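Participant: what shape does this take:
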Amino acid sequence: MRIGRVIGSVVTTYKHPAYEGTKLLIVELLDPRDLKSTGETVVAIDTVDAGEGDVVVVVDEGRAARDVLGKGDVPVRTLVIGVCDSVEVAEGDGC
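Facilitator: As a prediction, this is how the structure comes out:
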């Protein structure tokens, strides 16, 4: 899992049937120690009604993402699965 900030959304006119009824978000990945950008962005399916500016928990692993969606073997890798109230890293953690 990763921490990120929602910076936008993706609007599509056509998408794979597995994505029907989903909202796609653009998420800037963050270093959990200081919440500064890592320079990486991902497109993720929103499962928690997150909005622009929200700090979120991101699953970026296909099998875990498919398990959360419960849709079987579909082309899904990245999901937003939580909105963070706060982020704390224990001192000395090797993140």
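
Participant: CA atoms for contacts and neighbours, from now on please.
Facilitator: Will do.

Participant: buried residues, stretch 20-30. List them.
Facilitator: Residues 23-30 are the ones in stretch 20-30 that count as buried (16 or more other CA atoms under 10 Å).

Participant: Proceed likewise with the subsequent sequence, for comparison:
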Amino acid sequence: MILGKVIGSIWATQKEEGMNQLKLLIIEPITWRGDSAGAPIIAADRIGAGRGERVIVSRGSPARTIFPKSAPIDAVVVGIVDSLEVGVDDAEE
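Facilitator: Alright, predicted model coming up:
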């Protein structure tokens, strides 16, 4: 799983079978400090995340397990981050 920030949405009226009614978001991977941590990805969202929110994203085969087998999904938002806490030793990296 990765930590990310929602930076946008994608609308597609023509989608593969199994992707109907799915909201697609553009997610920027981030570090726990909020710094960019890689290229943006597209993730399916069924929980209602919005622009600017920090989210937890599952990728690869674990992301596919919550969708029908025919859905070509490789990233999904699995949580909206309310807060996070990092230990003092970890904060000194």
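
Participant: drop the TM-score for these two in here.
Facilitator: Scored against TM-score structural alignment, normalised by the length of structure 2, the superposed chains reach a TM-score of 0.87; 91 aligned residues with a CA RMSD of 1.9 Å.

Participant: if we can go back for a sec, which one among the buried residues of stretch 20-30 of structure 1 gets closest to residue 4 of structure 1?
Facilitator: residue 29 (4.1 Å; CA to CA).

Participant: tell me which stretches of structure 1 form helices.
Facilitator: Here structure 1 has its helices, by DSSP state H, at 62-69.

Participant: for the top strand by length along it, name the packing helices and strands.
Facilitator: In structure 1, assigned by DSSP state E, the strand with the most residues is strand 36-46. Identification of packing neighbours for strand 36-46 of structure 1 by 3 or more CA pairs under 8 Å, 6 or more residues apart in numbering; DSSP states H and E yields strand 23-31, strand 78-83.

Participant: quick one: that strand to structure 2 mean distance?
Facilitator: Following the fit onto structure 2, the mean deviation recorded for strand 36-46 of structure 1 is 0.9 Å by mean CA distance after the TM-score superposition for structure 1.

Participant: for that strand, what is the distance to the chain centroid?
Facilitator: 7 Å (CA atoms, centre = their mean, to the nearest Å).
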